[in-house]
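Asks: Fold the following.
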Amino acid sequence: MSNQQNQDRDLEGKIALVTGGTKGIGKAIANRLARAGAKVIVTARNSPVEADSDHHFIAADLSLPADVIKVAGQINELFGGVDILVNNMGANTYPGGGFGTLTDDDWDQAFQVNLLSSVRLDRALLPKMLQQKSGVIIHISSTSGQFPIWESTMAYSSAKAALNAYSKALADETGPQGVRVLTVSPGLTKTEAMEVFLKDLAKKSGITVDEMTQTLFERVGGVPLGRMAEPEETAELVNFLVSPKASYITGANYFIDGGNFPVVK
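Replies: Prediction:
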């Protein structure tokens, strides 16, 4: 086997969990880690339409504490823990229109899904990583965490900003014990969820989806590369960060946004 082929399989023997791993960015990450040699576990609320027999699927709604306990229990029983945890679960399904449209339930759900699901799962699976003095945790955040759009992402952006702060604090705590923690913040990405989001905004604004897409590009300050990201592009970044090639990287937040972020990060 060539050196290049060995590098492509540098996750051989590793156990990886990808939450929200049946669609979009999560699915792309799960497939990429599997190609690198990892045994991949995926969670989602519903079984995938096209199940990948190479992945072990666990049905769960990780916004519910009981489901986090269920997932962690199954993983510890079947696999003895994980070496890689990618907290990809997240959603921006909350009413737009600013503070007056958001109820306490909307705020609570935004934080349950986009922050506390990761906190609870880390708490359940991190002890085994600390015991073996190795492991990598990736929190999939969003550029919205530092670029909130009041009309459409207020609750979501607030929860992602909290996730960013938590992720950095956890990295500082676990780094001396051999566990790396990183954040990846995708920008506009071509997923099913993004399509639904754009259609909903377009309908409310009385314009076409193409017009809404252009409006969104302008609202975030433009994207120099002129397009949305493909999920596979974020998956490549995550694959690098969990690999031995990134062994000296922890605590950082990586933006993958086509250059759209309007300030020096």
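Asks: make it CA atoms for all contacts and neighbour counts henceforth
Replies: OK.
Asks: What is whichever strand or helix holds residue 155 packed up against?
Replies: Assigned by DSSP states H and E, residue 155 falls within helix 154-174. Helix 154-174 sits against helix 104-111, strand 179-186, with contacts defined as 3 or more Cα pairs under 8 Å, 6 or more residues apart in numbering; DSSP states H and E.
Asks: And that helix, how far out from the chain middle?
Replies: 12 Å (Cα atoms, centre = their mean, to the nearest Å).
Asks: Likewise for stretch 158-177?
Replies: 14 Å.
Asks: What are the buried residues along the helix holding residue 155?
Replies: Using 16 or more other Cα atoms under 10 Å as the test for burial, helix 154-174 gives 154-164, 166-168, 170-171, 174.
Asks: Repeat that for stretch 36-51.
Replies: 36, 37, 38, 39, 40, 41, 42, 43, 44, 48.
Asks: structure for this one too, so we can compare:
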Amino acid sequence: MFNSLTKDFSLEGKTALVTGGSKGIGKAIAERLSQAGAKVIITARSRSSDANPDHHFIAADMTTPEGTTTVVKEINEKFGGVDILIDNVGGLTAPRGGFSTLTDAHWENELRLNFLSTIRLDRELIPAMIEKKSGVVIHISTVAGRVPLWQINMAYAASKAALNSYSKALANEVASKGVRVLTVSPGGTATGAMVGFLKQLGDSSGASANDIYKNLSDQFGGVPMGRMAEPEEVASLVGFLVSPAASYLTSANYMIDGGAVSVA
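Replies: Below you'll find the model as predicted:
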């Protein structure tokens, strides 16, 4: 029984790419896939000082077509493609304050980072998966794509909502060709970026980071579990979804939010 279960979750012999894999959720996912036996490739603009030496690193700015070309060229030359693609790169870069504060540049930056970077990479790497009739693609989205907060993350939420729609369409297109596409939407997660964001909001209002988080979560009904997720908890879900144990799963958007979003 143990050996059977181990095989269901093993990624031995698989090659995985995690974009934005040097910190936060991406780093946790890269570690989780590596622990399951996958050969892991990560991308980021620069290599972190505590990077896992077992992970193959490619320096690239994924918001540009040139960055995608750099990554794909090196992967094809050194690995002949990937079996698992984790489109994780993304983030909130636009200012808060609502629609009147957002310029064309703000909208374009969010779309390049959170949406177009994924489309470009998928377009380059999925055809080889289709040719092999095997592959898994995970898009890392956010609960904000379902429940946006206009005063905090309007452009970010809209770009991730676009990602959710694209992910659903792509999954339905390639399901019969042996490729599974899934979306994972974390809620508040205790990454360095999130903690820094909450602290910044707190510093400007005189509130603690914990109070800011509670105030934000209360705006969409609160978090029944009463805390943020740890990056490793998100990584555990991703590790299951890319494994043989999840072979019949595709097209779905998995919310990992401590129960925050009450309507599916």
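Asks: The helix holding residue 155 of structure 1 vs structure 2 - mean distance after superposition?
Replies: Taking mean Cα distance after the TM-score superposition for structure 1, the mean distance separating helix 154-174 of structure 1 from the aligned residues in structure 2 is 0.3 Å.
Asks: Let's verify the closest residue to residue 65 of structure 1 other than its chain neighbours: helix, strand, or coil?
Replies: Distances taken as Cα to Cα, 6 or more residues apart in numbering place residue 120 nearest to residue 65 of structure 1, at 7.3 Å, with adjacent residues excluded. Following DSSP: H, G, I helix; E, B strand; the rest coil, residue 120 of structure 1 is assigned to helix.
Asks: what's the answer for residue 16 of structure 1, then?
Replies: strand.
Asks: For structure 1, which segments count as strands?
Replies: 15-19, 39-44, 56-59, 84-87, 135-140, 179-186, 253-256 (DSSP state E).
Asks: chain center to the fifth one: distance?
Replies: Per Cα atoms, centre = their mean, the displacement of strand 135-140 of structure 1 from the mean C-alpha position of its chain is 9 Å.
Asks: quick revisit: is it possible to get JSON lines of the helices and strands packed on helix 154-174 of structure 1 that adds mean neighbour count and distance to residue 195 of structure 1?
Replies: Putting those into JSON lines (neighbours: other Cα atoms under 10 Å; distance: least, Cα to Cα, whole Å) gives the following:
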{"stretch": "helix 104-111", "mean neighbour count": "16", "distance to residue 195 of structure 1": "20"}
{"stretch": "strand 179-186", "mean neighbour count": "24", "distance to residue 195 of structure 1": "16"}
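Asks: doesn't residue 157 make contact with residue 111 of structure 2?
Replies: No: with contact defined as Cα atoms under 8 Å, residue 111 of structure 2 does not reach residue 157; the gap is 10.1 Å.
Asks: Please produce a markdown table containing the strands of structure 1, extended by distance to residue 102 of structure 1.
Replies: Formatted as a markdown table, the strands of structure 1 follow (distance: least, Cα to Cα, whole Å):
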| stretch | distance to residue 102 of structure 1 |
| --- | --- |
| strand 15-19 | 26 |
| strand 39-44 | 26 |
| strand 56-59 | 29 |
| strand 84-87 | 25 |
| strand 135-140 | 24 |
| strand 179-186 | 24 |
| strand 253-256 | 28 |
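Asks: just so I know, which of those strands lies nearest residue 205 of structure 1?
Replies: If you check each of the strands of structure 1 against residue 205 of structure 1 by Cα to Cα, strand 179-186 wins as the nearest, at 25.1 Å.
Asks: Now do the contacts for the residue nearest to residue 39 of structure 2 when sequence neighbours are not counted.
Replies: The shortest distance from residue 39 of structure 2 to any non-neighbouring residue, by Cα to Cα, 6+ apart, is to residue 15 (4.7 Å). Counting by Cα atoms under 8 Å, 6 or more residues apart in numbering, residue 15 of structure 2 makes contact with 38, 39, 40, 41, 79, 81, 82, 83, 84.
Asks: Quick check: the gap between residue 15 of structure 2 and residue 85 of structure 2.
Replies: 9 Å (Cα to Cα, to the nearest Å).
Asks: Over to residue 132 of structure 2?
Replies: Taking Cα to Cα, one finds residue 132 of structure 2 at 14 Å from residue 85 of structure 2.
Asks: So for the two, which residue has more residues nearby?
Replies: Between residue 132 of structure 2 and residue 85, counting by other Cα atoms under 10 Å, residue 85 is the more crowded of the two (24 against 13).
Asks: List the residues that contact the aligned residue in structure 1 for that one.
Replies: Counting by TM-score structural alignment, residue 85 of structure 2 lines up with residue 85 in structure 1. Contact partners of residue 85 of structure 1, counting by Cα under 8 Å, 6+ apart, are 16, 17, 18, 136, 137, 138.
Asks: just residue 66 of structure 1 next, same as before
Replies: Per Cα under 8 Å, 6+ apart, neighbours of residue 66 of structure 1: none.
Asks: Pull out the buried residues from stretch 146-153 of structure 1.
Replies: 147, 148, 149, 152, 153.
Asks: and what of stretch 10-18 of structure 2?
Replies: For stretch 10-18 of structure 2, using 16+ other Cα under 10 Å, the buried residues are 10, 11, 14, 15, 16, 17, 18.
Asks: Start and end of it, how far apart?
Replies: 17 Å.
Asks: same deal with stretch 216-225 of structure 1?
Replies: From start residue to end residue, stretch 216-225 of structure 1 stretches across 15 Å - Cα to Cα.
Asks: Can you list the neighbours in contact with it?
Replies: 147, 257, 258, 259, 260, 261, 262.
Asks: Return the member of these nearest to residue 125 of structure 1.
Replies: residue 257 (29.8 Å).
Asks: Looking at the helices and strands packed on helix 154-174 of structure 1, which is nearest to residue 89 of structure 1?
Replies: helix 104-111 (11.5 Å).
Asks: And the closest one, what does it pack against?
Replies: Checking 3+ Cα pairs under 8 Å, 6+ apart, helix 104-111 of structure 1 ends up next to helix 154-174.
Asks: Run the angle between the helix it packs on and helix 104-111 for me.
Replies: 40 degrees (axes from the mean of the first three to the mean of the last three Cα atoms, to 10 degrees).
Asks: got the angle for helix 154-174 of structure 1 vs strand 179-186?
Replies: Going by the same axes, to 10 degrees, helix 154-174 of structure 1 makes 160 degrees with strand 179-186.
Asks: Helix 154-174 of structure 1 aligns to what range in structure 2?
Replies: Counting by TM-score structural alignment, helix 154-174 of structure 1 corresponds to 154-174 in structure 2.
Asks: Since that was my last question, I'll sign off now.
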